[in-house]
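Q: below is the sequence, then the predicted model.
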Amino acid sequence: MTRKFNIVLTAGRKKHFSITIIVLVSVVISLLVVSLVLVALGYCLPGRRERKKNDEALQQENGKRQDMRTAESLQFDLGTLETATNKFSEDNKLGEGGFGAVFKGMLINGQEIAVKRLSKSSGQGVQEFKNEVVLVAKLQHRNLVRLLGFCLEGEETLLVYECVPNKSLDYFLFEHKKREQLDWLSRTMIIGGIARGILYLHEDSRLRVIHRDLKVSNILLDNNMNPKISDFGMARMFGVDDQTEGNTKRIVGTYGYMAPEYAMEGLYSVKSDVFSFGVLLLEIITGRRNFLGFHRTNCGPTLIGYAWQLWNETKGLELMDPLL
């Protein structure tokens, strides 16, 4: 009799324990559901949405302030640059392009710099210029020339770059004796470096950048003959969206490197830079210039036309520089 009573009592306790577990689990599930509903309602409430908008606006404002601080930190004093370049003396002149002359200089801390003195004909506004400098300064890649800062003082508009000692690629490529220094291994290394720099600008940088003026004189070589893309004065930058092309009525750049749709219709895109890279590739392989491209003054074929002709005749190897 006692044994039967104990069995019944044990069964009752198990049943009571099971009921307790079920109740606890139900309470926990209910609390989780209520919490999720409250969180969802919190995101849907107008106050929450307003706070979210305010947070985004605050982030944008902080970003602008950060860019202003960055611009201030990048600004050089005119006197400092005049001292560094010996007042832009001809002895320190490295070269000159359509947008101004470049001078070699040295800061008082011993750092070598290259100062580009932009021509006074530029119609770009001060704030627009500063914004562009800040954006370019954020481009960091081993195959891009690094922008160190700028100077806007009086009538002077100056850009300060790292100094790349071996001048530009055309200095070596189109002079017979110097071209001998560019063996096949050196040329393939230069080609690969330029390609990596373009890939970074088009795909991997914070903003998508279309250079619009890729040419041999804008490829600088460091001590180890590694290439660095320079001169972003004509570059166009797009945001982080999917925009990859644009249109302009003002055609800038260098004939001979321009894609047909850009030279004739003002349409530019990442493909425009790839076309220019193709011309660079031909010039590096052949050691010959592409002449004037779409503005030819003679009846001879351009390097592109000559390459196409040999390709159709299955004589592509004849393009190679005889020095190779």
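A: Nice, thanks for sending it over.
Q: make it CA atoms for all contacts and neighbour counts henceforth
A: Will do.
Q: most centrally placed residue in the protein?
A: Centroid-nearest residue in the chain, with C-alpha atoms, centre = their mean: residue 201, separated by 3.3 Å.
Q: secondary structure element holding the closest residue to that one other than its chain neighbours?
A: Take residue 201 and drop its neighbours on the chain: the residue closest to it by C-alpha to C-alpha, 6 or more residues apart in numbering is residue 209, 5.0 Å away. In the assignment (DSSP states H and E), residue 209 maps to strand 208-210.
Q: try it against this one:
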Amino acid sequence: MAKELGRVQDDIERKLQLGNFATNVQTTIMVTNIQSAGDLPPRPPPPRSQGEVIIDGFTKFSLSELKAATENFSEGNMIGSGGTGDVYKGVLQDGQVVAIKKLHYIRDIDESGLYDGINAFVDLKHKNISRPLGYCHEVIMVLIRDNGKCVRAEHREFCFVEEYMENGSMEKIIDGSRFIGWSCRFKMIQGIAQGLHYLHEQRVVHRDLKPANILFDSDMNPRISDFGVAQKLDLGVEETSGDTNIAGTVDYMPPEYLFEGTVSTKCDVYAFGITLLGTIIGGMSMSRPQEPIRWAFEARDDVRTELFKPSLCCKSQLMQIKKCMEIGLLCVEEDREHRPTMADVLAMLNGVKELPALKQPWGIE
């Protein structure tokens, strides 16, 4: 009888241990080979690491690592927000400060498109391109209410990790809250053009170029960032059409992409033109015009120092400002075939190529 009671007690203890184990199982289950203690000497614990290095300098992070880096994606660590996601400042286990973009709920987004974004930027190396550090993609189980019942459902989390830029974005310059003289503004314009030209040489279309995605390093050099919706064109392919997953920011989208889903490098050229005009308008002493394209077209022949803040520019720089206004207008031509390439833009900015005649911008009568 005592032996029977002992076996029953042992069986109960084993079931309790299994029950405790089951309650601690998370959504990700790792299967390991269990060896008896007598087979092999105990192995030392693995070194603590950050994620899984996919290729040199590019890491697949776990969601738990990024939560720890951002204090569970706290509002206090949020440094930006946009249509596709929120950006957080984070500190990794090794002390490295990073920027982490956490995409909004992506149930209806084609996951292959997200990996296209990774493929587009993983090998990019340029002084005017923000350095990609890695990504995170996990499926977690959450409880949701469906027809009055709580049910388990899959929830997908996708994050991009880039180097952190301490001097913020170009948004502050565009909206006029951060004052920078024309010489520095022109240097920034050149840097953005160089970075975009490099992207297009790699057949990469950014698709969401805007001031919020142009960051500044410690030396105030512009860096194009946020490649979450970038697309890499196949070799020999100039454009793709019929894209139903329109991504980006409407104010910076050309008509052929907005209405037809046509993707080409000329989409980025259009966005660059809007950004260039905004860089000029951000230094104006008057209130910001509601229609920057119309304003630039009508004011280009009457550029005066009194239009700008007194310390922004001098008379000798007015011709350069006028030229930049015209380059911006060329970039926002309605017909993408009439827009310059970024190689042309650089040549015009540097004074080695003449500007073609302007046409009246679309939407202006």
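A: In hand now; what should we look at? Computed from a prediction, not measured in an experiment: that's the story for all the values here.
Q: sorry, back to before: which residue in structure 2 aligns with the residue nearest to the centre of structure 1?
A: When structure 2 is aligned by TM-score structural alignment, residue 201 of structure 1 is paired with residue 199.
Q: what's in contact with stretch 64-79 of structure 1?
A: By C-alpha atoms under 8 Å, 6 or more residues apart in numbering, the list of residues contacting stretch 64-79 of structure 1 from outside reads 130, 131, 133, 134, 148, 149, 150, 151, 152, 153.
Q: which among the residues you listed gets closest to residue 227 of structure 1?
A: residue 148 (18.1 Å; C-alpha to C-alpha).
Q: now that closest one: how far from residue 183 of structure 1?
A: Counting by C-alpha to C-alpha, to the nearest Å, the separation of residue 148 of structure 1 from residue 183 of structure 1 is 32 Å.
Q: doesn't residue 151 make contact with residue 144 of structure 2?
A: Yes: counting by C-alpha atoms under 8 Å, residue 144 of structure 2 does reach residue 151; the two are 5.5 Å apart.
Q: what ranges do the strands span in the stretch 201-350 of structure 2?
A: Using DSSP state E, counting those that start in this stretch, the strands of the stretch 201-350 of structure 2 run over 204-205, 214-216, 222-224, 231-232, 239-240, 263-264.
Q: how far does the last one sit from the chain's center?
A: The reference is to strand 263-264 of structure 2. On the basis of C-alpha atoms, centre = their mean, to the nearest Å, strand 263-264 of structure 2 sits 18 Å off its chain's mean C-alpha point.
Q: average gap between it and structure 1?
A: Compared with structure 1 after fitting, strand 263-264 of structure 2 has a mean deviation of 2.4 Å; criterion: mean C-alpha distance after the TM-score superposition for structure 1.
Q: what does the first one give?
A: Comparing strand 204-205 of structure 2 with its match in structure 1 after superposition yields a mean distance of 1.1 Å (mean C-alpha distance after the TM-score superposition for structure 1).
Q: show me what that strand is packed up against.
A: Under the contact criterion of 3 or more C-alpha pairs under 8 Å, 6 or more residues apart in numbering; DSSP states H and E, strand 204-205 of structure 2 touches strand 231-232, helix 265-281.
Q: winner for burial among these?
A: Among these, judged by mean count of other C-alpha atoms under 10 Å, the one packed with the most neighbours on average is helix 265-281 (a mean of 25).
Q: returning to what we had before: and of the helices and strands packed on strand 204-205 of structure 2, who's closest to residue 189 of structure 2?
A: Of these, nearest to residue 189 of structure 2 by C-alpha to C-alpha is helix 265-281, at 6.8 Å.
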